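Enquirer: Any chance you can model this:
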Amino acid sequence: MAFASAPQPSLAANDSAGNGRFTDYPAAMASCTLIFFMWGFLTSLNDVLIPHLKALFTLDYSQAMLVQFVFFGAYFLMSLPAGKLVERIGFKFGMVTGLLIAGIGAAMFWPAAQWRNYDLFLAAFFVLATGITVLQVAANPYVGLLGPERTASSRLTLAQTLNSFGTTLGPKLGGMVILGTILGADQLGKLSDAQLAAYHVQQAQLVQVPYLVLAALLVLLAVFVWWVRLPSRLGQVAADDGSHSLWDALRVPHVAYAVLAIFCYVGAEVSIGSFLISYLSQPEIGNISEAHAADYVAYYWGGAMLGRFVGTFLLARFNPRQLLALFAAIAGALVLTSMLSHHALAMYSIVAVGLFNSIMFPTIFALGIERLGPLTDKASSLLVMAIVGGAVIPKLQGMLADHIGIHPAFVLPVLCYAYIVFYGRRGSKIRELATSPK
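Expert: The predicted structure is shown next:
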């Protein structure tokens, strides 16, 4: 889930010879790939925590989806402050700060679990996501600057592949550690009050050690990034001269359409991942345990990793607008197939959506900032803020699931993909206004 960041650096300063060097700073590149892996791992763990917290606190779907509402809401609230912070302290110390903030957020899971307080869990998710937002703002452009412009896309592809590996590994390990002992409603009803209290204590403790270990790893990684001699600013882009506003960018038609497309894409992707464990464990779908269902969440995110490799090849040879529309149409058709079927077909069709999610974010983002000149930074900020779709769409789907059932509630991602088809075919086309922004 490697989202692009608001600052858009100029790479020209690092490409004096235009040669094929992969990177001029191997230590910095290694640090960045670890950072991309960590935030992918942490983000996909939400898909495991949601069913765990739903059972622990006896939540309905709408209440459980507050996890993603708070987590991705942080992107909307903190993207612009994070951009200003990184602009002030540089990429290197921006990454250090982001890692430390994320570490504090992960450490907050210990008292949240100890006191079994859902509100404190949500606060921990917000702090964790704030740290990841700072990391995104700092690390994405930093990777682009760590060598010649000619190999910038290769460096970003490698970093994003590590991010996808993190999103694939997170649900697998998280399911093994956290979801192995979740009891169903019938089993819970047979427990005495003392047994139920002991079960809740045990479930809370399952979260404490993994997130404390993650907090320690984040702090150690921050120390490593601080200790290693890394260039702090490189060719960091100069601050905006203040003559353009976010509204100037939003009034450009293909930017406005792209903002809604990012909102829909992230919302659909996160919503499917968030519901996958609960969905696959339904008797009429997979009839499997939550721990086993977590394996399929790993396959869902792993499909995005595989699709990124294939998509890189396809995007170099086919029209990106047409390819985006095709992938979105297939993703929507797969979700619809799952809605209209049961058992194996419903399972495999929904998991396969991950494969076709792969190219959507970078393609939408690239088309959204195309030919914008001085408005590029403002449009980038708007597109990052649109990641808030990952907060809104899962919450809305949770409300639908509570009223009409989890199976038909997947109509919401279908509508999201339908809009992305429109964006690829028509909404992404450059209008005359975009050629001469004021």
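Enquirer: from here on, contacts and neighbour counts on C-alpha atoms
Expert: OK.
Enquirer: Report how many residues lie close to F69.
Expert: Counted by other CA atoms under 10 Å, the residues lying close to F69 total 24.
Enquirer: who touches it in this structure?
Expert: For F69, the contacting residues are V388, G390, A391, V392, P394, K395, by CA atoms under 8 Å, 6 or more residues apart in numbering.
Enquirer: Could you report the neighbour count for the fifth one?
Expert: Using other CA under 10 Å, the number of residues around P394 comes to 31.
Enquirer: by contact count, what packs against the host helix or strand of T337?
Expert: Per DSSP states H and E: T337 is located in helix 320-339. Contacts of helix 320-339 with other secondary structure elements, assessed using 3 or more CA pairs under 8 Å, 6 or more residues apart in numbering; DSSP states H and E, are made with helix 343-351, helix 353-357, helix 360-368, helix 411-422.
Enquirer: to compare against the first, here's another:
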Amino acid sequence: MSTPKFTERKFIVTFIFVTSLFMLWGIAITMGDVLNKHFQNVLDVSKAQSGLVQFSIFGAYFVMGIPAGLFMKRFGYKNGVLLGLFLYAAGAFLFVPASNAESFLFFRVALFVLACGLATLETVAHPFVASLGDQRTSDQRINFAQSFNALGAVIGPLLGAHFIFGNTESVGLDSVKLLYIFIGLVIAMVAVSFFFVKVPPLVDPHAASAAAVEEGAVNVDLEPGKKLIQHRHFIWAAIAQFFNVAAQGGTWAFFINYGVEKMGFTDERSAHYFALSMVMMMAGRFAGTYLMKFIAPNKLLATFAACSILMCVIVAQSWGWPSFIALLMINFFFSIMFPTIFSLGLKNLGAHTQRASSFIVMGVVGGAVFPPLMGMLADKDVAHAYYLPIICYTVIFLFGYRLYRTK
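Expert: Reported below is the predicted structural model:
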């Protein structure tokens, strides 16, 4: 059996471009967590109400998951990416009238449109990256691409800290408006550039040679007669992804509040530490990509989930710096969860792969559910709110330990 390559030379340009998309939606997701705290300050909303920022963002994933998958199946990966970038830019430009109206509801509409673009990009990009080479190295490719998603997650809070919390000349919502005009213009330019990228033909797994199938080099349905819903590992992957993003959404939404209320930081300093936590996530993804050469992805997933449970317990105790360091470390252990759950859930689904990607992306709606719940606890004690993600990491541990199996 030949040693599988990470990718092939003909896919390099496409792989680089698609990997950059992971960074772009990482910026938008973590900017939402900065906006969460800013809206508390400027629009005088409670923590429970500000959690609706995440509801608007992750709720869009639930709404857009299936339409994005159908669009991708009908028009292909490239056009799916262009649709996602168009919606991303449109949502960013809607921040202009939302800022002028000073309306929390209008901001949520703008975030919803923008997040429909993010949902489309995620639905397309994961199977897109998985198809750019041997299936046996798809876990490595997706985790590598997600490492740049973590880079975007670092850039998001830094942009927010500088332009929103640190901009003394442009107060209130003016700084938000200017920042999102800039973001919208950048995304529009990326869309125009990608329009001219020539994507090489991708391998149809059902047209692959018998030798390639025997070596496991392509994605095939182990039992061709089975419906998608009959693949148990896919069902559990969608459930695990729901709880995974629920934990992410809640943990990130109140990170800045934790720094302000428990550590005595300013909003700007807490946002900088939030960016540092994203550096930890990026480091975790690069480390995870490397460790998967020696440790099975499911075992690494279960190990990191167990470590996340321990970190949440420490965070909830309000022990000062030890608890805050644990809060930073949650992102290191959280790092590999989204891409690894996604990759394990798509294994051996053959013709079901693109539809399965849509459903797993819909699991991201968990991020809409948890922040308002955590916000209700955080209004009383932000540290105690971090007991809730323990439920999520327990489900992820079980998926990595046993429920990932394809049979």
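Enquirer: so what number do they get for TM-score?
Expert: Here the TM-score of the superposed chains, computed with TM-score structural alignment, normalised by the length of the second structure as the reference length, equals 0.86; 388 aligned residues with a CA RMSD of 2.8 Å.
Enquirer: still on that earlier bit, columns distance to L162 of the first structure and mean neighbour count on top of the helices and strands packed on helix 320-339 of the first structure, output as TSV?
Expert: What follows is these, written out as TSV (distance: least, CA to CA, whole Å; neighbours: other CA atoms under 10 Å):
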stretch	distance to L162 of the first structure	mean neighbour count
helix 343-351	20	20
helix 353-357	16	24
helix 360-368	16	21
helix 411-422	26	22
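Enquirer: Tell me which of the ones you listed sits nearest to L276 of the first structure.
Expert: helix 343-351 (8.2 Å; CA to CA).
Enquirer: With the second structure overlaid, report how far the closest one is off on average.
Expert: For helix 343-351 of the first structure, the mean distance from the matching residues in the second structure following superposition reads 1.1 Å, by mean CA distance after the TM-score superposition for the first structure.
Enquirer: That helix vs helix 320-339, what angle?
Expert: Counting by axes from the mean of the first three to the mean of the last three CA atoms, to 10 degrees, helix 343-351 of the first structure lies at 150 degrees to helix 320-339.
Enquirer: ok, which stretches of the stretch 51-200 of the second structure are helices?
Expert: Along the stretch 51-200 of the second structure, the segments classed as helices by DSSP state H, counting those that start in this stretch run 52-93, 95-101, 104-131, 138-160, 174-195.
Enquirer: Quick check: M360 of the first structure touching L323?
Expert: No - taking contacts as CA atoms under 8 Å, M360 of the first structure lies outside contact range of L323: 9.3 Å.
Enquirer: burial count for the aligned residue in the first structure for L178 of the second structure?
Expert: For L178 of the second structure, the aligned residue in the first structure is V209 (criterion: TM-score structural alignment). Burial of V209 of the first structure, expressed as a neighbour count using other CA under 10 Å, amounts to 14.
Enquirer: What of R116 of the first structure?
Expert: As a measure of burial, R116 of the first structure has 20 neighbours, counting by other CA under 10 Å.
Enquirer: Nearest spatial neighbour of it, chain-adjacent residues omitted?
Expert: What sits nearest to R116 of the first structure in space, not counting adjacent residues and going by CA to CA, 6 or more residues apart in numbering, is A204, at 6.7 Å.
Enquirer: which ones are touching the one you found?
Expert: Remark: with contacts taken as CA under 8 Å, 6+ apart, A204 of the first structure is in contact with L56, A113, Q114, R116.
Enquirer: Mind giving me the ChimeraX select for those, buried ones only?
Expert: Of the contacts of A204 of the first structure, the buried ones can be selected in ChimeraX as follows, counting by 16 or more other CA atoms under 10 Å:
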select :56,113,116
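Enquirer: Pick the one among the contacts of A204 of the first structure closest to A17 of the first structure.
Expert: Scanning these for proximity to A17 of the first structure, where the rule is CA to CA, the winner is A113, at 54.3 Å.
Enquirer: Touching, that closest one and V209? I think so.
Expert: No - using CA under 8 Å, A113 of the first structure is not in contact with V209; the gap is 10.1 Å.
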